[in-house]
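> Sequence plus the predicted model coming up.
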Amino acid sequence: MNQQHDQLATLHEIRSIMDRSSRFISLSGLSGVFAGLFALAGAALVKWHLSEHNIVYRDTYTISLNWNTIVFLFTVAAVVFMLAIGSALYFTHRKASKSGQRMWDSKSRRLLINLAIPLAVGGFFCAVLIYHGIIYLVAPAMLVFYGLALVNGSKYTLSDIRYLGISEVILGLFASVFIGYGLLSWAIGFGVLHIVYGTLMYYKYER
């Protein structure tokens, strides 16, 4: 009985090693924390801009936003995205260096491709929404497509990302129904959830 148990434990360990060898595991939880902080700062800027122009977010589906406001929203989103990517590259490179792993290899390429496809489609869809003036669905769409990207990419990296992706999708669907909570949902999804996820991943894999 003990011999059989040891054999099963050995097989489980071998399977775990093979599974980890096929996944990109150098993602750092700190990159999630910083991405969340950048997102919260971006949401605060958007809230401030809307307040300065006497725009209530829940009314964006009944009014047409001027071009300056649209450009401001796009700029904030772009800056938050670039800062998040920058922090992800920095902390991932630092973690990979400490563990003696390569940051760019076949595993990271597979991860990037599977993340990029849903993100690219989502970016195009959001551009179409902006073109047609359907601004109030942009935040929910960003959450949904980002969540799908995480679920799709979770097969090639830490499986915990799958749960973050599912949470983002659910939050995006909620915001698509309850329009007035779009900005709040965006802040929770890209801000709070990233900080919570990043913190958990840091203490689980890097401490």
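Received, thanks.
> Going by C-alpha atoms from here, please, whenever you check contacts or count neighbours.
Fine.
> Helices of this protein, start to end?
2-21, 29-52, 67-98, 106-131, 138-153, 161-177, 182-186, 193-205 (DSSP state H).
> Same question for the last one: list its buried residues.
Right, the one you point to is helix 193-205. If you call a residue buried by 16 or more other Cα atoms under 10 Å, then helix 193-205 has these buried ones: 193, 194, 195, 196, 197, 198, 199, 200, 201, 202.
> tell me, what residue is most central in the protein?
What sits nearest the mean C-alpha location of the chain, by Cα atoms, centre = their mean, is residue 146, with 5.6 Å.
> gap between it and residue 171?
Distance check for residue 146 against residue 171: by Cα to Cα, to the nearest Å, it reads 11 Å.
> what's the neighbour count on residue 53?
By other Cα atoms under 10 Å, 9 other residues sit near residue 53.
> Next up, a structure to set beside the first:
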Amino acid sequence: MDSTDYLKDINEIKNLMNKSSRFISLSGLSGIFAGIYAIAGAAIAYFFLFPKDGEVLFLYGRNFMLLVALLFSVAFFSVLTAYFLTTRKAKRNNEKIWDQTTRRLLINFLIPLVTGGLYILIKLNSQHYGLSASLMLIFYGLALVNASKYTIGNVKYLGYAQIILGLICAIFPGYGLVFWVLGFGVLHIIYGSIMHYNEQK
């Protein structure tokens, strides 16, 4: 056996180890749908729930509660769609959907995300609305980067983009909805499309 064969065997072993330690069944379509849900939710919020000129969005007002419910609905349908498409892809590829790697992925994703969510709620309770969109983007980006080591693909780059967008949003707090749509809507669709294209290849 020559050195070329040895290198080939080593690469195969490395690939097997990489697959066993990383979650590989993420579906690109789930990113596209998440982006569509986010844009649809933002449109509903803008036209029906956001205060008009001279009005104030009160923390315990009806529109605020509906806005929070809308955010949770977008997140719920995004997670549900991701679960359905990822499970289908895993079955098609004869891969496990739930194992130690999946648990690590979820833990590393949820720690920054839940921390950020609680912090945003604390700020909202203090009537600080201005940086909500920025904080959502930043903590979501941190969650993606933190979980990226347990999945393949370029999820970390999506996380970096969300963080950068969130920081820019903090400079222009009056345009929070625009940056929110760009981050959770447009970036998800672009990233999901790239993932889906690579999957088809």
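Ah, there it is. Small disclaimer: the values here were computed from a predicted structure and weren't measured.
> Next, the contact list for the aligned partner of the residue nearest to the centre of the first structure in the second structure, please.
In the superposition onto the second structure, residue 146 of the first structure corresponds to residue 140 when matched by TM-score structural alignment. Counting by Cα atoms under 8 Å, 6 or more residues apart in numbering, residue 140 of the second structure touches 112, 113, 116, 159, 162, 163.
> nearest to residue 90 of the second structure, of the residues you listed?
Nearest to residue 90 of the second structure among the contacts of residue 140 of the second structure, counting by Cα to Cα, is residue 159 at 23.6 Å.
> Touching, residue 33 of the first structure and residue 198? I think so.
Yes. Assessed by Cα atoms under 8 Å, residue 33 of the first structure is found in contact with residue 198 at 4.9 Å.
> re earlier: give me the common contacts of residue 146 and residue 171 of the first structure.
With Cα under 8 Å, 6+ apart, residue 146 of the first structure and residue 171 have no common neighbours.
> Quickly note the distance from the spatially closest residue to residue 23 of the second structure that is not a sequence neighbour to residue 104 of the second structure.
Computed as Cα to Cα, 6 or more residues apart in numbering, the closest residue to residue 23 of the second structure that is not its neighbour in sequence is residue 151, at 4.5 Å. Residue 151 of the second structure sits 10 Å away from residue 104 of the second structure, going by Cα to Cα.
> the more surrounded of the two?
A direct count of neighbours by other Cα under 10 Å for residue 151 of the second structure and residue 104 places residue 151 higher, at 20 against 17.
> The residue nearest to residue 23 of the second structure matches what in the first structure?
Residue 151 of the second structure maps onto residue 157 in the first structure, by TM-score structural alignment.
> in terms of contact, does its match touch residue 24 like I think?
Yes. Counting by Cα under 8 Å, residue 24 is a contact partner of residue 157 of the first structure at 4.6 Å.
> Report the set of residues contacting both of these two.
With Cα under 8 Å, 6+ apart as the test, residue 157 of the first structure and residue 24 both reach residue 111.
> Which stretch of the second structure lines up against stretch 183-190 of the first structure?
The aligned range for stretch 183-190 of the first structure is 177-184, by TM-score structural alignment.
> Tell me which residues of the matching stretch come out buried.
Applying 16+ other Cα under 10 Å to stretch 177-184 of the second structure flags 177, 179, 180, 181, 182, 183, 184 as buried.
> ok, residues contacting that stretch?
34-35, 38-39, 42, 133-134, 137, 161-162, 165-166, 169.
> Return the closest of those residues with respect to residue 9 of the second structure.
Looking across the contacts of stretch 177-184 of the second structure and measuring by Cα to Cα, the closest to residue 9 of the second structure is residue 161, at 36.3 Å.
> Quick one: map that closest one onto the first structure.
Under the alignment by TM-score structural alignment, residue 161 of the second structure pairs with residue 167 in the first structure.
> so who does that match touch?
Residues counted as contacts of residue 167 of the first structure (Cα under 8 Å, 6+ apart) are 147, 189.
> how far away is it from residue 198 of the first structure?
Where residue 198 of the first structure is concerned, residue 167 of the first structure sits at a distance of 14 Å (Cα to Cα).
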